[in-house]
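> coords please:
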Amino acid sequence: MGKGLTLLTVGLTLILTILILSLVISKGLAIFLFNQGGILEFLFGKKWNPGTVSEIGRPIIGALPMITGSFTVTILSAFFCTPIAVGAAVFMTEISPKWGKRILQPVLELLVGIPSVVYGFIGLSIVVPFLRETFSGSGFGIAAGTIVLSIMILPTMTSLSVDALASVPKSLREASYALGATRWQTIYRVLLKTARTGLLTAMIFGMARAFGEALAVQMVIGNSPVMPTSLLEPASTLTSILTMGMGYTVLGQTENNALWSLALVLMFMSFLFIFIIRRLGRRNPSV
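This is a model prediction of the structure:
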């Protein structure tokens, strides 16, 4: 009975996955197969207006501004968040007393469960006005999106970093102390190096979540489909343009097909992050 249920679950999962992949791929390629869109123009073009055509009769589908915006907020949020997440994980596993971890662990779990719209509303109410008053401008832009995403992915990256450090065998700690190393030398030279693969996995997982985040980023980034020239000017990401435009287009039309192409890029990037995480996991199965 259990084996049959397992096979049924696996079969249904595979069928559902194949259907989703087929739908996204077919819809994502429609702009190039049926609407005469150019792949190079889509990847490297800087103008996004799929409802109109260029002088040569092709839809204007330059997605480079959104792709750049997505990568910029993802890389910046991971850059700022990783040291804080690793430091918090070291504190919880190596420095904090047991009662401290019993308090911090539920707090992290609570932060992970907060809906993204709440983070977006906090960014809209606090981060955007702060940037506007401090640096002038509208306050919307990559800087606001980076701050909000950093706050969002911090609990996830910290939890995964805690698991990575906790998986390091105690015998390595004891051997380090036996050789006369201090606590900080043990942390830096033994724990962090041993758990490096798990910490990298935490960082990539956080980047994957940041890259695919939609609502919170849409609320604070400004949603302007232009090439970002400053962290304080309105920009856009793949997810923000998707969420704004999908409900206002007609299925099968050029505008709708162009949005499906953005979704195809998102799916490809998700697979890339998953592939990296699995490769890192194979290098260190215990993490």
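
> all contacts plus neighbour counts: C-alpha atoms, from now on.
Will do.

> which positions in stretch 109-129 come out as buried?
111-112, 116, 119-124, 127-129 (16 or more other CA atoms under 10 Å).

> among these, which pair sits farthest apart?
Val112 and Pro129 (24.8 Å; CA to CA).

> which residues touch Met207?
For Met207, the contacting residues are 74-75, 77-78, 153, by CA atoms under 8 Å, 6 or more residues apart in numbering.

> and the furthest pair within the residues you listed?
Ile75 and Ile153 (12.1 Å).

> in stretch 32-41, which residues are buried?
Neighbour-count burial for stretch 32-41 flags 32, 35, 37-38, 41 (criterion: 16+ other CA under 10 Å).

> what's the answer for stretch 279-287, then?
Those would be 280-281, 287, for stretch 279-287 by 16+ other CA under 10 Å.

> which other residues reach that stretch?
For stretch 279-287, contacts defined as CA under 8 Å, 6+ apart pick out 163-164, 167, 195, 197-198, 200-201.

> quick one: neighbours of Phe79, just the number.
If you count neighbours by other CA atoms under 10 Å, Phe79 ends up with 15.

> after whichever helix or strand it is part of, next one along is what?
Phe79 is part of helix 64-90, with elements assigned from DSSP states H and E. Per DSSP H and E, the first helix or strand lying C-terminal to helix 64-90 is helix 98-112.

> which helix or strand contains the residue nearest in space to the middle of the chain?
Central residue of the chain (CA atoms, centre = their mean): Ala210, 2.1 Å from the mean position. Using DSSP H and E, the element containing Ala210 is helix 196-212.

> before we move on, back to that, tally of neighbours for the closest residue to the residue nearest to the centre of the chain other than its chain neighbours?
Nearest non-adjacent residue to Ala210, counting by CA to CA, 6 or more residues apart in numbering: Thr74, 5.5 Å away. When counting by other CA under 10 Å, one arrives at 24 neighbours for Thr74.

> could you also give me the structure for this second sequence? I'd like to compare it with the first:
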Amino acid sequence: MDKIKRQLISSSKATRQDRIGKLVAFLCTFLIGLLVVSIFYMVASRGLATFFKDHVSLWDFLSHQNWNPSQVGKDGTPEVGALPMIVGSFSVTVLSAILATPFAVSMALFMTEIAPKRGQKVLQPVIELLVGIPSVVYGFVGLTIVVPVVRALGGGTGFGILSGTLVLFVMVLPTITSMYVDSLRSVPGFYREAALALGATRWQSIYKVILRASVPGLLTAIIFGMARAFGEALAVQMVIGNASLLPHNLISPASTLTSVLTTGIGNTVMGTLPNNALWSLALILLLMSLAFNLLVRVIGSKGRLTK
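Sure, this is the predicted structure:
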């Protein structure tokens, strides 16, 4: 009798497995959260040292154009103006997203609305191939093809914002396309049926109904593509020229936050002003990534409320 009583009041095997599963999930979630917080703390503590330890003005850091942290300017302050890199990063990011969006929308519509089976069979392998190509290959192709073409057509050295934009255009195209394909497929089927029942042609239903219903998904895809372009380092570094100068046109050599980081971080000593200034650039990148993610969440929530 006591044995039966103990079996009735003791936890079953399924209950113990459920508790173990919850514990493992909690520990994994805690470790991921701790990792994210640690990364933010490390980057923020080193990046803010430029302003609190080395006493560099935040406004001067964001607005000045001279970047040479190892030297002191005429006014006695270090030359750590990050404006050229910020302008370069935003220029190639925005231009590549603008250039890639029409192609991505056309490919996604062909795959989902115009020729669903044939379009997916033709374009899906192309998208997967573009995603799987390493960044250094994109940079090498840009260095051997894009830069000479830009040099021949526009003059100059061929290195600059335009070359970086063309390379990033190919890199962000599969990201925007694949995400927008998912957004188009999530549009309810009765939207199409209702438009056709009202006498709309296929192109009218695509333009007036499907595209408008998928605008939040398209904006989300564009922002994810911009986040990919903003954080790209190696491919852009190989074609942009790596000149810490404020770009005056699309074919003048320039630099981005990532290109300056990758070329300079190995040539500085930890704790010095040049090293802290590079960590400040990394902090800007981290904050921009956070801004992109928050923007995606805002657009996604508005899209759900609209539906």
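
> check the fit of the helix holding Phe79 of structure 1 onto structure 2 and give the mean distance.
By mean CA distance after the TM-score superposition for structure 1, the fitted helix 64-90 of structure 1 averages 0.6 Å away from its aligned residues in structure 2.

> so who does the residue nearest to the centre of structure 1 touch?
By CA under 8 Å, 6+ apart, the contact set of Ala210 of structure 1 is 73-74, 77, 149, 153.

> that one -> structure 2?
Taking TM-score structural alignment, the alignment pairs Ala210 of structure 1 with Ala229 from structure 2.

> for Thr93 of structure 1, list the residues it contacts.
Taking CA under 8 Å, 6+ apart as the contact definition, Thr93 of structure 1 lies against 101, 162, 165-166.

> out of those, which sit inside helices?
Among the contacts of Thr93 of structure 1, the ones falling in helices (DSSP state H) are 101, 162, 165-166.

> and those residues, which is closest to Ile18 of structure 1?
Nearest member of these to Ile18 of structure 1, counting by CA to CA, is Val162, at 34.7 Å.

> next up, the contacts around that closest one.
Taking CA under 8 Å, 6+ apart, we find Val162 of structure 1 in contact with 86, 89-90, 92-93.

> counterpart of it over in structure 2?
In structure 2, Val162 of structure 1 lands on Val181 (TM-score structural alignment).

> gap between that match and Val298 of structure 2?
20 Å (CA to CA, to the nearest Å).

> what's the answer for Ala291 of structure 2, then?
For Ala291 of structure 2 relative to Val298 of structure 2 (CA to CA), the value is 10 Å.

> next one: Leu31 of structure 2
From Leu31 of structure 2 across to Val298 of structure 2, the span is 26 Å (CA to CA).

> same question, Val167 of structure 2
Taking CA to CA as the measure, Val167 of structure 2 falls 29 Å from Val298 of structure 2.

> now Arg304 of structure 2
For Arg304 of structure 2, the distance to Val298 of structure 2 equals 10 Å [CA to CA].

> one more: Gly73 of structure 2?
Remark: distance between Gly73 of structure 2 and Val298 of structure 2 (CA to CA) = 43 Å.

> ditto for Pro274 of structure 2
36 Å.

> likewise Val187 of structure 2?
According to CA to CA, Val187 of structure 2 and Val298 of structure 2 sit 19 Å apart.

> swap in Phe230 of structure 2?
From Phe230 of structure 2 to Val298 of structure 2 the distance is 20 Å (CA to CA).

> from the contacts of Met207 of structure 1, which is closest to Lys3 of structure 1?
For the contacts of Met207 of structure 1, the nearest to Lys3 of structure 1 is Ile153 (37.0 Å; CA to CA).

> that closest one maps to what in structure 2?
Ile153 of structure 1 maps onto Val172 in structure 2, by TM-score structural alignment.

> can you name the residues that contact the residue nearest to its match when sequence neighbours are not counted?
Distance criterion CA to CA, 6+ apart; nearest residue to Val172 of structure 2, sequence neighbours excluded, is Gly225 at 5.1 Å. Gly225 of structure 2 makes contacts with 97, 172-173, 175-176, as judged by CA under 8 Å, 6+ apart.

> swap in 10 Å and give it another go.
93-94, 96-97, 100-101, 168-169, 171-177, 179, 219, 292 (CA atoms under 10 Å, 6 or more residues apart in numbering).

> hmm, back to that, same check for the contacts of Thr93 of structure 1, but in structure 2.
Compared against structure 2 with both residues aligned by TM-score structural alignment, their matches' CA atoms under 8 Å, these retain 101, 162, 165-166.

> many thanks, we can stop here.
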